[in-house]
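Participant: Dropping the sequence and predicted coords here.
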Amino acid sequence: MSPRPHKKRKARRILATAAGLATVGALVAALPAMAGQDKGNGHQKPNTVDVQLLSFNDLHGNLEAPTGSAANVTEKLADGTTKTSPAGGIEYLATSLRNARKGNEYSITAAGGDMVGASPLLSGLFHDEPTIEALNKIDLDVTTVGNHEFDEGATELARLQNGGCHPTEGCYQKGRKFQGADFPYLAANVTSEKTGKPVLKPYTVWKKNGVKIGFIGVTLEGTPNVVTAEGVKGLKFHDEIETVNKYAKELDRQGVKSIVALIHEGGAPASTAYNYDCDSPGAGDGISGPIVDIAKGISPKVDALVTGHTHQAYACTIPDPSGNPRLVTSASSFGKLYTDTTLTYDRRTNDIVRTSVKSANHIVSRDQAKAKDMTTLIEDWNKLAAPIAGAPQGFISADINGRGATTEETPLGDVIADAQLAGTAPADKGGAQIAFMNPGGIRADLVYTASGKEGDGVVTYGEAFTVQPFTNMMNVLDLTGAQLITALQQQVSGPNAATPKYLQVSNGFTYTLDLRKTGADRVLTDSVKLNGEAIDPAKTYRVAMNEFLGGGGDGFTVFAQGKNKLVGPSDLDLFNAYLAANSSAQAPLAPPAANRITILK
């Protein structure tokens, strides 16, 4: 690929940047005194203009079209039935966005975080440089950070923003330096412990012909709970509501009355259909989750919220603190949907006419033409990745579902836990007796149908990497039986009470989960057994898990109390070794029964 000019944008691009820049005041002061007059030709402008806001979230470096259940979008049809179809892929997302912009003089493209991180091999192998380049090409104007932007730490995030070759792996293409993002990443509620200042710009202002719209970007305050300790080292994450309200006041003082908050936190609509009406029977009645309380607490100065994190699709109007409906949107994940919102801008007040705001999610259909520049970008990076990506690791007899499974215990979760136990059970590898896998770390399914030329049932390195892209190092710890039971209870209590996180368990570990009960009582403690023998609360067990869980991630604080820690190979290495040892072309690995956890409903 040839280098492209850096940070040269069209007239519609963002002109003003973050707080504290002296140019902001000068630009505001230079605006025409008569908002209704076009200074260039003397013609009278209309009192209102429609500004198109295109948005998406949680791309996670999915440049190639996602496969398996992760690719599916559910649509509710007019007759009440539903239709499921595959969608997404940067080649189609680029086409969708470019077509949507046609005929719109005022168009902004914004994102709700997690553009990178937990990425398939095509992007993850190159520390997500391919995804940043793709986002540059599709003319992304602004995004907030998500929790996954911190997977490799603040220094690496700064490199993605500012450019430069990777500090240890160097430049991936000879004579070609990575240019970084030519759109701003916003991180209003992420500050340095040393300086107390945001690690990236807290907000930015988009301007065109006197129209000014401010964007404030925040990630979830609980980011340290879902990222490794190393990734958030030296950082503080602050309350989303307080932060957005603080900078909304600051923008208002600068004369920016139209404000959009980009928030990497989300909710759960009552239906998984992308076109479900979450304002039925009343405004915001069809959605639940953290974003509801956040939306109700954010200042009325903010006119719309673009959200993410939960990988759900919705376009709701949740009342603001004044009781007035305000738009809150999310566009699923992996580039399968985009949101098209119309913001009616009043030139007299410089504010959005909330009663005129319209929004809808649209499928990124694969029935449309691919964007040629995206195809070229994918082909170029695939050439570099091919020697690694296509290497066979093992064989499967059918789909083994993980991310796409609908059960608490998943077949792929069992396989991964078994792989971790197998790799850490030898005495010199840790002597593990049990292995736990966090469900959020399973990023895809193992799909039987070939993704390339490898043949059906062949698991390639690229496919295994897509399932476990974090390459977390394994930990083996001493935990008492009482601590093991506490860990099981933490799946369904404390911070996980509203949205349980079910640990995937290795072969031989069994227990019963009664979902008819509430909180910690859902775990029937007398049912917890290892190889048929009841867990002894006073006994010490050797337990394997990835370093994220070992540090207390996902609310499993008891794991951080483990003793005699041994650090082993990466989870991906153990996964690939297990596939190689337990499958062949003649005897492929079959999906396990996923019957280690008995569920009572």
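Facilitator: Sure thing, it's come through. Residues are numbered from 1 along each chain as shown.
Participant: Please make it C-alpha for all contacts and neighbour counts, starting now.
Facilitator: OK.
Participant: who touches the nearest residue to residue 86 once chain neighbours are set aside in this structure?
Facilitator: For residue 86, the nearest residue in space outside its immediate sequence neighbours is residue 72; the separation is 4.4 Å by C-alpha to C-alpha, 6 or more residues apart in numbering. Residues near residue 72 by C-alpha atoms under 8 Å, 6 or more residues apart in numbering: 84-87, 336.
Participant: Could you report the distance from residue 72 to residue 156?
Facilitator: Plainly put, residue 72 is 32 Å away from residue 156 if you go by C-alpha to C-alpha, to the nearest Å.
Participant: In PyMOL, how would I select just the buried ones from the contacts of residue 72?
Facilitator: Of the contacts of residue 72, the buried ones can be selected in PyMOL as follows, counting by 16 or more other C-alpha atoms under 10 Å:
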select buried, resi 86+87+336
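Participant: Looking at the contacts of residue 72, spot the one nearest residue 207.
Facilitator: Within these, proximity to residue 207 (C-alpha to C-alpha) peaks at residue 336, which comes in at 28.6 Å.
Participant: Tell me how many other residues crowd the closest residue to that closest one other than its chain neighbours.
Facilitator: Of all residues not flanking residue 336 in the chain, residue 88 sits nearest, at 3.8 Å (C-alpha to C-alpha, 6+ apart). The local packing count at residue 88 equals 29, with neighbours defined by other C-alpha atoms under 10 Å.
Participant: Please, where are all the helices along this protein?
Facilitator: Applying DSSP state H to the chain gives helices spanning 22-29, 90-101, 121-124, 129-137, 153-162, 240-253, 290-297, 372-389, 411-424, 461-467, 481-490, 547-550, 571-582.
Participant: Just put the contacts of residue 72 in a markdown table and tack on distance to residue 208.
Facilitator: Formatted as a markdown table, the contacts of residue 72 follow (distance: C-alpha to C-alpha, whole Å):
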| residue | distance to residue 208 |
| --- | --- |
| 84 | 39 |
| 85 | 38 |
| 86 | 37 |
| 87 | 33 |
| 336 | 29 |
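Participant: Of the contacts of residue 72, which pair is most distant in space?
Facilitator: By the measure C-alpha to C-alpha, 84 and 336 form the most distant pair in these, at 12.1 Å.
Participant: Between those two, which contacts overlap?
Facilitator: Shared between the contact lists of residue 84 and residue 336 (criterion: C-alpha under 8 Å, 6+ apart) are residues 72-73.
Participant: Could you check how far the residue nearest to residue 336 is from residue 59?
Facilitator: Taken as C-alpha to C-alpha, the spacing of residue 88 relative to residue 59 amounts to 10 Å.
Participant: Identify the contacts common to those two.
Facilitator: Shared contacts of residue 88 and residue 59, defined by C-alpha under 8 Å, 6+ apart, are found at 334-335.
Participant: Touching, residue 473 and residue 568? I think so.
Facilitator: Yes: proximity of residue 473 to residue 568 meets the contact threshold set by C-alpha atoms under 8 Å, at 6.2 Å.
Participant: which residues touch residue 347?
Facilitator: With contacts taken as C-alpha under 8 Å, 6+ apart, residue 347 has the following neighbours: 35-36, 46-49, 211.
Participant: dropping in the other structure now:
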Amino acid sequence: MNSQINRSLPLLLASFLAACAAQPAPDRLTPQAQRTPVQVGVIAINDFHGALEPPKQAVNIKNPDGSVTGVPAGGGAWLASAIDELKAKHPNNVVVAAGDLTSASQLASSLYLDEPAVGVMNRIGLEFNAVGNHEFDRGWNELLRLQNGGCEKNTRRQPCRLEQFAGADYKYLSASTLKDDGSTLLPATGVKTFDTAAGKITLGFIGLSLRTVPALVSPDALKGLSFADEADTINALVPRLRAEGADAVVVLIHQGGKTEALDDPNGCEGLSGDIVPILQRLKPGVDVVVSGHTHWAYTCEYPSAGAAQPILLTSAGVYGKLVTDITLSFDPATHAVIGKKAQNIIVQSEPYTATRGRIENTDRVPQFAPKPEVAAYVKRYADNVAGEISRPAGRLSGPAPKTDGSDSWTGGPLAQLIADSQLGATRDIGAQIAFTNPFGVRTSLMPAPNGAVTFGQLYAVQPFNNELVVQSMTGAQIKAVIEEGLDDEDVQQVLTPSANLRFSFDMRRPSGARVVSLTLDGKPLHPRATYRVTTNNFLSEGGDFFSEFTRATNKVRGGLDIDALEAWLTAVPMRKVPDEKRAVQIGGN
């Protein structure tokens, strides 16, 4: 062994000298190069959710007079052009994402198992993506197919329907997603090295999901996987990346926060949410955290204990409506990070008509032209499902809005409509009550002037293809599951009931004892009586932290949630949008 090592020394020395000669020492740099910081651009997105076409949503910006202008934004071809402009701005660049690029997608992507969403990401030049919770929706074997390509059938839908699927050119990173043998499902880290005037500068990337994926995805999709603590995982990997030569460390994490800056995509006032305790526990060594999950937009400087500079925290909202332009500046001699900044760029696309009127383009921010190559690719998939998207699917008496902002946890008319449809679809197998989860409602349902809605619109509201489940629960269990949504343990969410069930609650009361009244058809639920309750299978399996549903008995599967909603709307000439209060909050928070 020793003789083999000795014989290798001349070769090792020669390799070392060659490597040194390949990179000019700092003192050999020109005087200008010695003074000029080296810049690297990190171009970041998150929560694309297969938004191939413009999602017909706006990004709000404040005007000098205090009013708000809505900017039409998003769409894969426009996002590609915006990223191309940022690449041109940053000769040293890398494109990254913080998860949920697929699932909960537009119909043109979802019907093809999000193969076209991956195709769009390939065409914009994405290099690294953290695995989000929605990437597990169809099971981890299907996630591996998205990475590696192929036509293996892992779901009800047939893959490779339009073309042979080659897989993602970018790398999924899953540092905290562990298999039974302790290995990660996908690589934990990645690196990219740039040849600059000051020599090679290397960025290290850590990609990971949020620890609570098991509460957000059906258990069957996660068999054989566990999810480690986010901060512990990051802290363990940072020294490893630094030892491998990383001059800066960028964390891509599918967890995020919210701010009080509702009309400022770059605001950070009042930052809160589950990303905050993770940031508080990070040891020095992390330079940037690209986050997601909450669909919020922000750029923040978050103090880092023991570090000379704060952590740069970013999120680009949702659906490709924004892209984050991050600039890292390096000392040309030491390669230390000496500056970092970020700005969310609005991907202004094409005008559209909303319930409040026409959302036009504005010269307040740049407008992008769709990139022809990506536009043609998206059009091929969109044209193939055009008939299904435009198929009539009933009529509504008016808009059925999805609650947003501070009211997003409470449900609203659309969630009530969904709960009613699910009860209607399962009464013939004994259902008496139905509940739906407001966070599972993805977008508002806005009919045409004559009330008409299309299947494409329904699919945008409920893109998960969840099955309905009818199960037996006692009155005490029903009260307990409503309390789970109101308690202080996890994310608060008021379960939305069908029209025949009403309850009131008081958030001033102790956690676990906030339900004040609970009635079915005007009569109090008896704690020991048994009732048949419909939910989607996600809730039935304990999703969104509603574990009481897992203790229900005599579970019977029904049809799909999307089919139930369509049947409910088409059963009458014009379905009235619910407008009554079913879950009433007493007093203040």
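Facilitator: Yes, it's here. Quick caveat, the model's predicted, so the values are computed rather than measured.
Participant: Once they're superposed, what TM-score comes out?
Facilitator: Put the two chains on top of each other and the TM-score (TM-score structural alignment, normalised by the length of the second structure) is 0.88; 545 aligned residues with a C-alpha RMSD of 2.4 Å.
Participant: if we can go back for a sec, which one in the second structure is aligned with the residue nearest to residue 336 of the first structure?
Facilitator: Aligned counterpart of residue 88 of the first structure in the second structure: residue 74 (TM-score structural alignment).
Participant: Tell me who's in contact with that match.
Facilitator: Residues in contact with residue 74 of the second structure (C-alpha under 8 Å, 6+ apart) are 51, 53-57, 319-322, 347-349.
Participant: Out of those residues, grab the one that's most surrounded.
Facilitator: For the contacts of residue 74 of the second structure, neighbours were counted by other C-alpha under 10 Å; the highest total belongs to residue 321, with 33 neighbours.
Participant: Distance-wise, check the counterpart of that one in the first structure relative to residue 124 of the first structure.
Facilitator: Using TM-score structural alignment, the partner of residue 321 of the second structure in the first structure is residue 336. When distances are taken as C-alpha to C-alpha, residue 336 of the first structure and residue 124 of the first structure turn out to be 19 Å apart.
Participant: With residue 340 of the first structure instead?
Facilitator: Where residue 124 of the first structure is concerned, residue 340 of the first structure sits at a distance of 29 Å (C-alpha to C-alpha).
Participant: before we move on, the earlier item: any idea how far the match of residue 88 of the first structure is from residue 170 of the second structure?
Facilitator: Distance from residue 74 of the second structure to residue 170 of the second structure, counting by C-alpha to C-alpha: 21 Å.
Participant: now do residue 189 of the second structure
Facilitator: When C-alpha to C-alpha is applied, the distance between residue 189 of the second structure and residue 170 of the second structure equals 13 Å.
Participant: For those two, indicate the residue with more neighbours.
Facilitator: Using other C-alpha under 10 Å, the more surrounded residue of residue 189 of the second structure and residue 170 is residue 189, with 24 against 18.
Participant: Could you count how many residues lie near residue 152 of the second structure?
Facilitator: Other residues within reach of residue 152 of the second structure by the criterion other C-alpha under 10 Å amount to 12.
Participant: My read is that it contacts residue 145, right?
Facilitator: Yes: shown here, residue 152 of the second structure and residue 145 form a contact pair, counting by C-alpha under 8 Å, at 7.4 Å.
Participant: before we move on, back to that, mind putting the helices of the first structure into a markdown table with distance to residue 518 of the first structure and mean neighbour count?
Facilitator: Written out in a markdown table, the entries for those read as follows (distance: least, C-alpha to C-alpha, whole Å; neighbours: other C-alpha atoms under 10 Å):
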| stretch | distance to residue 518 of the first structure | mean neighbour count |
| --- | --- | --- |
| helix 22-29 | 52 | 13 |
| helix 90-101 | 42 | 21 |
| helix 121-124 | 39 | 25 |
| helix 129-137 | 42 | 21 |
| helix 153-162 | 37 | 18 |
| helix 240-253 | 28 | 19 |
| helix 290-297 | 20 | 20 |
| helix 372-389 | 44 | 16 |
| helix 411-424 | 24 | 27 |
| helix 461-467 | 32 | 24 |
| helix 481-490 | 11 | 20 |
| helix 547-550 | 24 | 25 |
| helix 571-582 | 33 | 20 |
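Participant: can you redo these as CSV with distance to residue 540 of the first structure?
Facilitator: Converted to CSV, the helices of the first structure look like this (distance: least, C-alpha to C-alpha, whole Å):
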stretch, distance to residue 540 of the first structure
helix 22-29, 61
helix 90-101, 49
helix 121-124, 38
helix 129-137, 45
helix 153-162, 34
helix 240-253, 41
helix 290-297, 37
helix 372-389, 41
helix 411-424, 17
helix 461-467, 31
helix 481-490, 6
helix 547-550, 16
helix 571-582, 24
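Participant: and of those, who's closest to residue 178 of the first structure?
Facilitator: The closest approach between residue 178 of the first structure and any of the helices of the first structure, judged by C-alpha to C-alpha, belongs to helix 129-137 at 7.2 Å.
Participant: That closest one: average distance to aligned residues in the second structure?
Facilitator: After superposition onto the second structure, helix 129-137 of the first structure sits on average 0.5 Å from its aligned residues (mean C-alpha distance after the TM-score superposition for the first structure).
Participant: residues in the second structure aligned with that helix?
Facilitator: Going by TM-score structural alignment: helix 129-137 of the first structure matches residues 115-123.
Participant: before we move on, back to that, filter the contacts of residue 74 of the second structure down to the ones in strands?
Facilitator: Counting by DSSP state E, the part of these found in strands is 57, 322.
Participant: What lines up with residue 352 of the second structure in the first structure?
Facilitator: Using TM-score structural alignment to pair residues, one finds that residue 352 of the second structure aligns to nothing in the first structure.
Participant: Repeat that for residue 474 of the second structure.
Facilitator: The alignment partner of residue 474 of the second structure in the first structure, by TM-score structural alignment, is residue 480.
Participant: can you check residue 540 of the second structure too?
Facilitator: Going residue by residue (TM-score structural alignment), residue 540 of the second structure aligns to residue 550.
Participant: correct me, but its match touches residue 478?
Facilitator: No: contact between residue 550 of the first structure and residue 478 fails when scored by C-alpha under 8 Å: they sit 11.0 Å apart.
Participant: intersection of neighbour lists for these two?
Facilitator: residue 562.
Participant: rewinding a little: among the helices of the first structure, which comes closest to residue 189 of the first structure?
Facilitator: helix 240-253 (5.8 Å).
Participant: Which position in the first structure pairs with residue 497 of the second structure?
Facilitator: Here residue 497 of the second structure is matched to residue 505 in the first structure, going by TM-score structural alignment.
Participant: Now for its match: which residues touch it?
Facilitator: Contacts of residue 505 of the first structure were listed using C-alpha under 8 Å, 6+ apart, and they are 413-414, 417-418, 434-437, 596.
Participant: Wait, residue 303 of the second structure touches residue 287, no?
Facilitator: No: counting by C-alpha under 8 Å, residue 287 is not a contact partner of residue 303 of the second structure; they are 11.0 Å apart.
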